[in-house]
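J.: Fold the following and give me the result.
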Amino acid sequence: MEHEYRFKVVVVGEEAVGKTSLILRYVENTFEGDYIPTLGVNFVVKDLPDMSTRLVIWDIGGQNMWKAKLNLYLKGSDGAIIIFDVTRPVTFGTLDTWISKLQQQLDPQFPYVVVGNKTDLQDLRKVQEAHAHKFLKNKRHSIYFEASAKTGKNVEDLFRRIADELIKLQQ
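T.: Model (predicted):
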């Protein structure tokens, strides 16, 4: 199949926020409850025929040892998905750092989507949706999704949204 658009999208965030789980839910419609850290980087391809688009999705490990190589993994990226865990405020607290790293390494107009993951864990939730919206209100890009890799909530929508943003930049 011929694709009019091909984009490299990096998925970043602290360790254990559910980056790999969101990607697997999107690409394979599966969920694995056991945590297995990503060592370095993995990538998968997802075709969006109705958008004439191919996404090459890079899953970047969140452990400190991989953060040192982040600039290598970001090379050639077209867009990003920054994920935090709504049950762990410390992961929300690092959003500014992730956004700054992306803007330093790439174009300041670089499109990204912020995702509050693990919304299925409502009893453990510590970061409220309104707080995330307030934080992003003053950011250049305020695209925010609440998602759950476990239930599939908003997973398809968030990946399609980054694809849509990238297509708009090409037109």
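J.: hey, let's count contacts and neighbours off CA atoms from now on
T.: OK.
J.: Give me the most central residue, the protein.
T.: residue 81 (2.3 Å; C-alpha atoms, centre = their mean).
J.: I would like the residues contacting the helix or strand that residue falls within, please.
T.: According to DSSP states H and E, residue 81 maps onto strand 79-85. Contacts to strand 79-85, defined as C-alpha atoms under 8 Å, 6 or more residues apart in numbering, come from residues 7-14, 17-19, 91-92, 95, 98-99, 110-118, 162, 166.
J.: same thing with stretch 143-150?
T.: Residues contacting stretch 143-150 (C-alpha under 8 Å, 6+ apart): 18, 21-22, 25, 31, 33, 112-120, 129, 132-133, 136, 153-155, 158.
J.: Please name the nearest non-neighbouring residue to residue 35.
T.: Distances taken as C-alpha to C-alpha, 6 or more residues apart in numbering place residue 16 nearest to residue 35, at 7.2 Å, with adjacent residues excluded.
J.: List the residues that contact that neighbour.
T.: 35, 37, 62.
J.: So residue 126 sits against residue 89, correct?
T.: Yes. Taking C-alpha atoms under 8 Å as the definition, residue 126 is a contact partner of residue 89 at 6.3 Å.
J.: can you pull out the helices in this protein?
T.: In the chain, the segments counted as helices under DSSP state H are 19-28, 64-67, 70-74, 89-92, 95-105, 129-137, 155-170.
J.: Please name every helix or strand in contact with the first one.
T.: Taking 3 or more C-alpha pairs under 8 Å, 6 or more residues apart in numbering; DSSP states H and E as the contact definition, the neighbouring helices and strands of helix 19-28 are strand 5-13, strand 41-48, strand 53-60, helix 155-170.
J.: Could you also give me the structure for this next sequence, so I can compare it with the first?
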Amino acid sequence: MAFNVDDDATELLETYDFLMKFIIIGEAGTGKSCLLHQFTHNSFKDHSQHTIGVEFSSRTLKLGEKKIKLQLWDTAGQERFRSVTRSYYRGAAGAILVYDITSRESFANLSRWLTDARALGSASLVVILVGNKSDREEEREVEWSEASKWAADNDVHFLEASSLSGDNVEAPFLLAARSVLLAIEAGALDPEKAGSGVSYGDRALRRVNSSSRLSFGSLSGGRQKNTVKLKMKKWMPGSRCC
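T.: Below you'll find the predicted structure:
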């Protein structure tokens, strides 16, 4: 499986087909901000401090023929910020749920985060569970098989990644975006509906005005150039997203 990633994501005057709202959630200290920084800046965030409230960033990428802008909300994991951060869950199209493979406690509290996200996010919320810090295998407290079973039981996608090395960091964001696009194509998600977590961009609106049907072309598979291969060495068996 392969996805195109736009090289011009930092351009100031950009056009895109869709804008998607994603939230990054999980316990404090799991490396959420570092994971997001690696995704948006392609580098590790040294001396990262705990997020206070919510921080915002974005990145534009390409899936098939579609240009997607991700609106990324990095939420604080501390309990004292919970009432503030939960308000940003509303209408999210995707949630990156992060735990630390070296912290049993961060894994044990996943259900609470998932419950809040599903209660407040869009009705079609896509959730990707990410076991961060896969580079610290010798300190592992949560086995891959255990996390995989939890993901299957809770109907979410799962993978492990390392915000330090960058291994598999792009995968959860790309998989979530692809799942949302396929839901739009299938008619299960309407970008014009309030609270969907998705809206049309200028490129898509121009295309809709010139065509009665929005074509997703190569999303279903076709040859693509300049692609980034996702490393899925430990992908959950039976996953529905690929």
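J.: TM-score of the superposed pair?
T.: The TM-score (TM-score structural alignment, normalised by the length of structure 1) is 0.94; 170 aligned residues with a C-alpha RMSD of 1.3 Å.
J.: that older thread, PyMOL command for the buried members of the contacts of stretch 143-150 of structure 1?
T.: Buried residues within the contacts of stretch 143-150 of structure 1, by 16 or more other C-alpha atoms under 10 Å, are selected in PyMOL with:
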select buried, resi 18+21+22+25+31+112+113+114+115+116+117+118+119+120+132+133+136+153+154+155+158
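J.: which residues touch the alignment partner in structure 2 of residue 3 of structure 1?
T.: Under the alignment by TM-score structural alignment, residue 3 of structure 1 pairs with residue 16 in structure 2. Shown in contact with residue 16 of structure 2 (C-alpha under 8 Å, 6+ apart): 60, 66, 67, 68, 69, 201, 202, 203, 204.
J.: and the gap between residue 16 of structure 2 and residue 199 of structure 2?
T.: Using C-alpha to C-alpha, to the nearest Å, residue 16 of structure 2 is found at 10 Å from residue 199 of structure 2.
J.: Likewise for residue 39 of structure 2?
T.: 22 Å.
J.: Check residue 73 of structure 2 too.
T.: 16 Å.
J.: Tell me which of these two has more neighbours.
T.: residue 73 (23 against 19; other C-alpha atoms under 10 Å).
J.: correct me, but the more buried one touches residue 57?
T.: Yes. Between residue 73 of structure 2 and residue 57 there is a contact at 6.7 Å, judged by C-alpha under 8 Å.
J.: Name the nearest residue to residue 136 of structure 2, sequence neighbours excluded.
T.: Nearest to residue 136 of structure 2 is residue 102, by C-alpha to C-alpha, 6+ apart, at 7.4 Å.
J.: who's in contact with the one you found?
T.: Residue 102 of structure 2 neighbours (C-alpha under 8 Å, 6+ apart): 133, 136, 137, 139, 140, 141, 142.
J.: and if we set it to 10 Å?
T.: Residue 102 of structure 2 makes contact with 30, 131-134, 136-143, according to C-alpha atoms under 10 Å, 6 or more residues apart in numbering.
J.: now the residues you listed in a markdown table, with distance to residue 87 of structure 2?
T.: Formatted as a markdown table, the contacts of residue 102 of structure 2 follow (distance: C-alpha to C-alpha, whole Å):
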| residue | distance to residue 87 of structure 2 |
| --- | --- |
| 30 | 21 |
| 131 | 25 |
| 132 | 25 |
| 133 | 28 |
| 134 | 30 |
| 136 | 33 |
| 137 | 35 |
| 138 | 37 |
| 139 | 34 |
| 140 | 33 |
| 141 | 32 |
| 142 | 30 |
| 143 | 32 |
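J.: which of those residues sit farthest apart?
T.: Taking C-alpha to C-alpha as the measure, the contacts of residue 102 of structure 2 span a maximum distance of 16.6 Å, between 30 and 138.
J.: out of these two, which sits in the busier spot?
T.: residue 30 (24 against 8).
J.: Alignment lookup: the more buried one to structure 1.
T.: In structure 1, residue 30 of structure 2 lands on residue 17 (TM-score structural alignment).
J.: didn't its match look like it was pressed against residue 63?
T.: No. Using C-alpha atoms under 10 Å, residue 17 of structure 1 is not in contact with residue 63; the gap is 11.1 Å.
J.: any idea how far the equivalent of residue 106 of structure 2 over in structure 1 lies from residue 143 of structure 1?
T.: In structure 1, the residue paired with residue 106 of structure 2 according to TM-score structural alignment is residue 91. Taking C-alpha to C-alpha as the measure, residue 91 of structure 1 falls 18 Å from residue 143 of structure 1.
J.: Could you do residue 46 of structure 1 as well?
T.: 21 Å.
J.: Near residue 147 of structure 1, how many other residues are there?
T.: Residues near residue 147 of structure 1, counting by other C-alpha under 10 Å: 24.
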